[in-house]
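A.B. asks: pasting the sequence and the predicted model now:
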Amino acid sequence: MSKHPKPNALIWLILSVVVIALDQWSKAWVLRDLPEYTAIPVIEGFWNWYRTYNTGAAFSFLSDAGGWQIWFFTGLAVGISGLLTFWLSRAARGDWRQALPYSLVVGGALGNVIDRLMHGHVIDFIQWHWRDHYWPAFNLADSAIVAGAVGIALFGLFDGKRSKKA
């Protein structure tokens, strides 16, 4: 008598593929239709399309490091994506609090890896600002990473509190 394996959460990687596809589609649009370093207002005084490039990580961290950072951030993203995929393989399919944020981070991280490998930098194009205060430009992959990281933190915090009460 053999046990059937419990369905794991790897099916959630479909969401990662959707994130990668949307991210790459949006960046192809940017490369085709947006001029470099020119603000195009979407919502005046708050949101611009602004095509720029980032050879570093968040907030241009290590962007002027000389090139080695591209391989460092690529390896880091692939490693983290591998770890999260392993955790998905051990999570229950219906555990969306774990699967959803992990899948968002994997998709976002790999979307930016594709940029680094194809272009040597990440293509950013969403620019938010208030008056003269500008948030660093970002892209859909970055948005997925942030949403996933927030989900991991919040669900981890709330699930931890719930298990302490039990």
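C.D. replies: In hand now; what should we look at?
A.B. asks: going forward, measure contacts and count neighbours with C-alpha atoms only.
C.D. replies: Fine.
A.B. asks: where is the longest helix in this structure?
C.D. replies: Ordering each helix of the chain by length in residues (DSSP state H) puts helix 140-165 first.
A.B. asks: try this one next to it:
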Amino acid sequence: MGNGQATGAANEGLRIDETAPVISRHSVTVQASAEIVWRVLTDIDAWTTWLPELPYARVETPGPLGSGSVFRWSASGLDIISTIAEVRPYERLVWSGHANGPDGILGVHVWNLAPGDDGLIVSTEESFAGPPVDADPGSIQAALDESLVTWLQRLKDTAETDAAG
């Protein structure tokens, strides 16, 4: 996995790059169904409605979201092209992509949804590799941690508002 590619045995699912210099893992419990959380998470064209710091997010590949679907988005001044690697509706979503081109940051992002005692547990983990990460892993780690915590809280707030009707 040192090449930064999302790989893994089929029964294990695809994983982040555990050898990457920056890895972030966070989770939150959501009081909403997996169907609601999944709808919010996978409606990429609507991300900017609940993640206002994203200037744009749009799916480029026609048809339903699936393995091989490509989407473009922007976050923290980075222009990102991502490709969906795995879709297990209501359970798991994985994508990877480059920010600012092939010499930029390679990210692998995994989302998991699982029932918990107190609600739906939504967990996310992401690895970052590439020359910009190697040059400043400390500040990139802090930025990624902050970003994922914000995404989880906003996803939770949006899904719980939708669930409340």
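C.D. replies: Structure's in. What do you need? All values reported here derive from a predicted model rather than from experimental measurement.
A.B. asks: TM-score for the pair, please.
C.D. replies: The TM-score (TM-score structural alignment, normalised by the length of structure 2) is 0.28; 73 aligned residues with a CA RMSD of 4.7 Å.
A.B. asks: in the longest helix of structure 1, which residues are buried?
C.D. replies: Within helix 140-165 of structure 1, the residues scored as buried using 16 or more other CA atoms under 10 Å are 140-149, 151-152, 155.
A.B. asks: now swap in stretch 114-127 of structure 1 and tell me
C.D. replies: Going by 16+ other CA under 10 Å, stretch 114-127 of structure 1 has these buried residues: 114-116, 120-127.
A.B. asks: now for residue 123 of structure 2, how many residues are close by?
C.D. replies: Residue 123 of structure 2 has 18 neighbours, counted by other CA atoms under 10 Å.
A.B. asks: tell me if I'm right that it and residue 27 touch.
C.D. replies: Yes. With contact defined as CA atoms under 8 Å, residue 123 of structure 2 and residue 27 form a contacting pair (4.0 Å).
A.B. asks: okay but residue 29 of structure 2 is in contact with residue 120, surely?
C.D. replies: Yes. Here residue 29 of structure 2 reaches residue 120: they are 5.4 Å apart, a contact under CA under 8 Å.
A.B. asks: and residue 23 of structure 2, what is it in contact with?
C.D. replies: Residues in contact with residue 23 of structure 2 (CA atoms under 8 Å, 6 or more residues apart in numbering) are 125-128, 141.
A.B. asks: could you redo the last one with a cut-off of 7 Å?
C.D. replies: Residue 23 of structure 2 is in contact with 126-128, counting by CA atoms under 7 Å, 6 or more residues apart in numbering.
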